[in-house]
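Visitor: The amino acid sequence is not available; the structure is as follows:
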């Protein structure tokens, strides 16, 4: 009997850690839905689903490492805790399909935070977008799964009908079970923050636009300012690379994305409480040292 109780406790502990991560994601990142409007300096439209999917169409699948910055004073020193991949393909009728998968070690992600633990459980976040030939979202799904758990921790589905987007959220806690109907602007973005886009074409320094960020978990809506702030140089693939730095401002968090002038996304920060999380493109699908055992 005691052995059964201990086994049950071992089973539930990683599950509670994963649910705790979801709760902090809800409070801190506060969104999986993004709606773009015209930039304030309206000389160029910001990237939308059509331009993003078209730019990715003939590209090979991209791979990313999920990395944590433990010391903000040393941002180039990062710990690898997982991997991500993105693919895009054209459908026979002319539309597009974008898919992304992110897998990371929950214990490695939270190391050094108030939620730190020795759990080896892994979380997998999957996203799937269906885009029509005009560049409008048809539907999307996003799910969060923990290894060893037969059911998804969280599933979000979105279906567009004309200028309305119905979002249904289902999870293992009552907090997650909600349905929302949102206004949808033509060709506007819907993005999972942990599902990186491969490319953001057409950026120029000085572009600014606002994004309405809506949480299907809580119904909370907040405005995010997006600014292509400057041209700078970062170190990537063992070489200096000129990039455009895109800043996303959201209370109380902010994040940055670094995009090569041809639109290729090289690096992006993910807003997450307690943790400086970065998605780093893996050059030519190479596997960096340590990636086989994330979080160790």
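Guide: The structure has been received and is ready for your questions. Being a predicted model, the structure only gives us computed values, none of them experimental.
Visitor: Please make it C-alpha for all contacts and neighbour counts, starting now.
Guide: Noted.
Visitor: which residue ranges form the strands in the stretch 151-296 of the chain?
Guide: Assigned strands in the stretch 151-296 of the chain, in chain order: 154-161, 164-171, 178-183, 208-214, 221-236, 239-250, 253-259, 265-270, 276-281 (criterion: DSSP state E, counting those that start in this stretch).
Visitor: now do the stretch 1-150 of the chain
Guide: 33-36, 62-69, 78-90, 96-105, 122-131, 137-146.
Visitor: Quick one: these as JSON lines, columns for mean neighbour count too.
Guide: Shown next, in JSON lines, are the strands of the stretch 1-150 of the chain (neighbours: other C-alpha atoms under 10 Å):
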{"stretch": "strand 33-36", "mean neighbour count": "22"}
{"stretch": "strand 62-69", "mean neighbour count": "24"}
{"stretch": "strand 78-90", "mean neighbour count": "23"}
{"stretch": "strand 96-105", "mean neighbour count": "22"}
{"stretch": "strand 122-131", "mean neighbour count": "21"}
{"stretch": "strand 137-146", "mean neighbour count": "21"}
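Visitor: Please compare the first structure with the one that follows:
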């Protein structure tokens, strides 16, 4: 049994609640964080934590994704903890600025990219999960495929995604990886360790070239007030402007021969980048 922190909005029916429920089913002690501005609550939750699953709430990605990663990392340092950080991102991050989802809000892609980069460059072990469109299919109804193709698309059951986030927190083989996942016909995934072990490590992509387009100006949020000597207002306001850094280097250099785990051999499905019937991202 491990101590697992779920940082999410806490709304009824949200993915964060599914993650917390799955973790409890697996026998873990679970602490739920719904307000990263509550300094004492955050510090208490992270003290002795083995893993943190971050499900950023909707809205400003600079605050709720990047700022949350910075806050959790700073809080972990304050209590001398090194939990495994599992960050929920989005498949649209791999598609780049031309994907319709990234064009709905000019801050969405830069904020998510900055959150991923912050996780990779931070002091905590991490896993970054990029789900595709959500469905409400029952858990285990389909096969589950992991891919590191940056242009992937498809659908994923929320329950299967929650199971994956908890499995990533449990399995050392998931550390240092970024991957997308989707459902397809077939039996459910049961060999989690083997699935994570088949993925390419992000460190293998460390020499990929920077892209100026990913360094668009944006208010990179600092940790929530009280977690650093120079506190910003992450998760409260736009945060303090800071110079953009280089882009993240995993899953951004175009399609390659990628490991596909959990599904039948064949090309990664790439339907048009619009939500299939019933698919959502929330």
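Guide: Sure thing, it's come through. Since we're looking at a predicted model, the values are computed, not measured.
Visitor: where does the TM-score land?
Guide: Here the TM-score for the pair of chains, by TM-score structural alignment, normalised by the length of the second structure, is 0.25; 135 aligned residues with a C-alpha RMSD of 7.0 Å.
Visitor: quick revisit: what's the closest of the strands of the stretch 1-150 of the first structure to residue 224 of the first structure?
Guide: For the strands of the stretch 1-150 of the first structure, the distance to residue 224 of the first structure is smallest for strand 33-36, at 9.0 Å, taking C-alpha to C-alpha.
Visitor: Number of residues surrounding residue 25 of the second structure?
Guide: As a burial measure, residue 25 of the second structure scores 10 neighbours (other C-alpha atoms under 10 Å).
Visitor: now do residue 121 of the second structure
Guide: Applying other C-alpha under 10 Å, I find that residue 121 of the second structure has 12 neighbouring residues.
Visitor: Same question for residue 2 of the first structure.
Guide: 7.
Visitor: so how far is residue 12 of the first structure from it?
Guide: 15 Å (C-alpha to C-alpha, to the nearest Å).
Visitor: Distance to residue 96 of the first structure and mean neighbour count added to the strands of the stretch 151-296 of the first structure, as CSV?
Guide: CSV is the format used below for these (distance: least, C-alpha to C-alpha, whole Å; neighbours: other C-alpha atoms under 10 Å):
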stretch, distance to residue 96 of the first structure, mean neighbour count
strand 154-161, 15, 19
strand 164-171, 18, 19
strand 178-183, 22, 16
strand 208-214, 23, 20
strand 221-236, 25, 17
strand 239-250, 25, 18
strand 253-259, 22, 20
strand 265-270, 19, 22
strand 276-281, 22, 24
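Visitor: now those strands as JSON lines including distance to residue 97 of the first structure?
Guide: Below are the strands of the stretch 151-296 of the first structure laid out as JSON lines (distance: least, C-alpha to C-alpha, whole Å):
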{"stretch": "strand 154-161", "distance to residue 97 of the first structure": "14"}
{"stretch": "strand 164-171", "distance to residue 97 of the first structure": "18"}
{"stretch": "strand 178-183", "distance to residue 97 of the first structure": "22"}
{"stretch": "strand 208-214", "distance to residue 97 of the first structure": "23"}
{"stretch": "strand 221-236", "distance to residue 97 of the first structure": "25"}
{"stretch": "strand 239-250", "distance to residue 97 of the first structure": "25"}
{"stretch": "strand 253-259", "distance to residue 97 of the first structure": "22"}
{"stretch": "strand 265-270", "distance to residue 97 of the first structure": "19"}
{"stretch": "strand 276-281", "distance to residue 97 of the first structure": "20"}
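Visitor: Against residue 169 of the first structure, how distant is the nearest residue to residue 248 of the first structure once chain neighbours are set aside?
Guide: Nearest residue to residue 248 of the first structure, sequence neighbours excluded (C-alpha to C-alpha, 6 or more residues apart in numbering): residue 226, at 4.7 Å. According to C-alpha to C-alpha, residue 226 of the first structure stands 26 Å off from residue 169 of the first structure.
Visitor: repeat for residue 15 of the first structure
Guide: From residue 15 of the first structure to residue 169 of the first structure the distance is 19 Å (C-alpha to C-alpha).
Visitor: cool, residue 100 of the first structure as well?
Guide: 19 Å.
Visitor: could you pull out the helices for the stretch 51-200 of the second structure?
Guide: Taking DSSP state H, counting those that start in this stretch as the criterion, the stretch 51-200 of the second structure contains helices spanning 61, 68-78, 92-95, 108-121, 158-170, 192-197.
Visitor: Contacts only, for the residue nearest to residue 248 of the first structure.
Guide: Residues in contact with residue 226 of the first structure (C-alpha atoms under 8 Å, 6 or more residues apart in numbering) are 208-211, 246-249.
Visitor: Pull out the buried residues from whichever strand or helix holds residue 23 of the second structure.
Guide: According to DSSP states H and E, residue 23 of the second structure maps onto helix 15-25. Buried residues in helix 15-25 of the second structure, counted by 16 or more other C-alpha atoms under 10 Å: 15-23.
Visitor: What is whichever helix or strand comes after it packed up against?
Guide: Counting by DSSP H and E, the element after helix 15-25 of the second structure in chain order, helix or strand, is strand 29-33. With contacts defined as 3 or more C-alpha pairs under 8 Å, 6 or more residues apart in numbering; DSSP states H and E, the packing partners of strand 29-33 of the second structure are strand 3-7, helix 15-25, helix 39-46.
Visitor: Turn the ones you listed into a markdown table, including distance to residue 33 of the second structure.
Guide: Shown next, in a markdown table, are those (distance: least, C-alpha to C-alpha, whole Å):
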| stretch | distance to residue 33 of the second structure |
| --- | --- |
| strand 3-7 | 5 |
| helix 15-25 | 10 |
| helix 39-46 | 7 |
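Visitor: So for residue 52 of the second structure, which of these sits nearest?
Guide: Here strand 3-7 is closest among those (C-alpha to C-alpha), at 4.6 Å.
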